[in-house]
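**Q** Sequence and computational prediction follow.
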Amino acid sequence: MSAVPVVLFVCVHNAGRSQLAAALLHHHGLGRVTVRSAGSQPAEAVNPAAAAALAEWGLDITAAIPARLSAADVAAADVVITMGCGDACPVFPGKRYLDWQLDDPAGLPVEQVRPIRDDIDRRVRALLAELIDG
């Protein structure tokens, strides 16, 4: 693993789950982890309900732009966390892969995105503790 671990979050649209996870790991990681996110079929903009759920915690992802997943993204990562991207996620030997089964916040109101945000936050904190302290 790199001196500063590189974590890549991947979902289909790179607009909700992966953006939430990337923002939370960036926030909690305090520069101890390099964070990236991408999607197999990126949306045009971040999910507004996901942005609103993070804004409640003082985090702003409204300027984030969903990015297309590339093989180079995966090759550069130490840990790849998939969130429903299916077979579109390339697999490289020697990488650590985790698949987080999470509800897709697409089309949901912020009230229903909060539990997803909270679940991602718990997972991100556990991952960070493992990567930094483990």
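**A** Everything's here; your move.

**Q** all contacts plus neighbour counts: C-alpha atoms, from now on.
**A** Will do.

**Q** Return the list of helices and strands in contact with the longest helix seen in the chain.
**A** Identified as the longest helix of the chain according to DSSP state H is helix 110-128. If you count contacts as 3 or more Cα pairs under 8 Å, 6 or more residues apart in numbering; DSSP states H and E, helix 110-128 packs onto helix 17-29, helix 48-55.

**Q** buried residues in the first one?
**A** Translated: helix 17-29. The neighbour-count criterion (16 or more other Cα atoms under 10 Å) identifies 17-26, 29 as the buried residues of helix 17-29.

**Q** let's bring in a second one:
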Amino acid sequence: MPGKPEVLFVCVHNAGRSQMAAALLDHYAEGRVMVRSAGSAPADTVNPAVVQVMREIGLDLSREFPKPLTTEAVQAADVVITMGCGDACPVFPGKRYLDWELDDPAGKSVDDVRPIRDEIGRRVRALLAELLPAGS
């Protein structure tokens, strides 16, 4: 990937998993990766339990909002990571697609969302190590 890699996280409502993944990758990448998130059927607001568990680790999602998935966002991305959006995500040749099977935080308590956040964090750090190998 020449230049700054671009990653798009997609879930159905863009209110939980994809918001956490985008915030975590943006945080860990420290500006070295362009990060976006979107939903195939965006909700009205980000899940309050998600906002709370992210605040616990110093990341503020209170001003974030669910965004619709667009063809342009997929075309701009080098890596598209889906999290339960099914067939709603358009597929373009030359893109790297990953599907992360993760529990949906919708309707879950803060205690139940923390392990989802932590698993997303683990996967995001592994992705970052692939995108920006040490010494690059």
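**A** Received the coordinates, thanks. Model, not experiment: these values are computed from the prediction.

**Q** Report the TM-score for the pair.
**A** TM-score for the superposed chains, counting by TM-score structural alignment, normalised by the length of the first structure: 0.98, backed by 134 aligned residues with a Cα RMSD of 0.8 Å.

**Q** quick one on the thing from earlier: I'd like the helices and strands packed on helix 110-128 of the first structure written out as JSON lines, with distance to E111 of the first structure added.
**A** Compiled in JSON lines, those are given as follows (distance: least, Cα to Cα, whole Å):
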{"stretch": "helix 17-29", "distance to E111 of the first structure": "15"}
{"stretch": "helix 48-55", "distance to E111 of the first structure": "8"}
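
**Q** how about those helices, which one is nearest G84 of the first structure?
**A** Put simply, out of those the one that sits nearest G84 of the first structure is helix 17-29, at 9.4 Å, with distance taken as Cα to Cα.

**Q** Quick one: average offset of that closest one versus the second structure, please.
**A** Superposed on the second structure, helix 17-29 of the first structure shows a mean distance of 0.3 Å to its aligned residues (mean Cα distance after the TM-score superposition for the first structure).

**Q** Show me what that helix is packed against.
**A** By 3+ Cα pairs under 8 Å, 6+ apart, helix 17-29 of the first structure packs against strand 6-11, strand 34-39, helix 48-55, helix 110-128.

**Q** For the longest one, list every residue counted as buried.
**A** Right, helix 110-128 of the first structure. Counting neighbours by 16+ other Cα under 10 Å, the buried set in helix 110-128 of the first structure is 110, 113-114, 116-117, 120-121, 123-124, 127-128.

**Q** How about the third one?
**A** Buried residues in helix 48-55 of the first structure, counted by 16+ other Cα under 10 Å: 48-54.

**Q** roughly how far is that helix from the heart of the chain?
**A** Offset of helix 48-55 of the first structure from its chain centre (Cα atoms, centre = their mean, to the nearest Å): 14 Å.

**Q** after it comes which helix or strand?
**A** On the C-terminal side of helix 48-55 of the first structure, the closest following helix or strand by DSSP states H and E is helix 71-76.

**Q** name the helices or strands packed onto that next one?
**A** With contacts defined as 3+ Cα pairs under 8 Å, 6+ apart, the secondary structure elements packing on helix 71-76 of the first structure are strand 6-11.

**Q** do that again at 10 Å, thanks
**A** Helix 71-76 of the first structure is packed against strand 6-11, strand 34-39, with contacts defined by 3 or more Cα pairs under 10 Å, 6 or more residues apart in numbering; DSSP states H and E.

**Q** so which of the ones you listed comes closest to L102 of the first structure?
**A** Closest approach to L102 of the first structure among these is made by strand 6-11 (10.1 Å; Cα to Cα).

**Q** Tell me which residue of the second structure matches up with D118 of the first structure.
**A** In the second structure, the position corresponding to D118 of the first structure is occupied by D118, as judged by TM-score structural alignment.

**Q** Just give me the closest of the buried residues of helix 17-29 of the first structure to S70 of the first structure.
**A** S18 (14.9 Å).

**Q** before we move on, the earlier item: please tabulate the helices and strands packed on helix 17-29 of the first structure in CSV, including the columns distance to F92 of the first structure.
**A** Below are these laid out as CSV (distance: least, Cα to Cα, whole Å):
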stretch, distance to F92 of the first structure
strand 6-11, 13
strand 34-39, 16
helix 48-55, 30
helix 110-128, 20
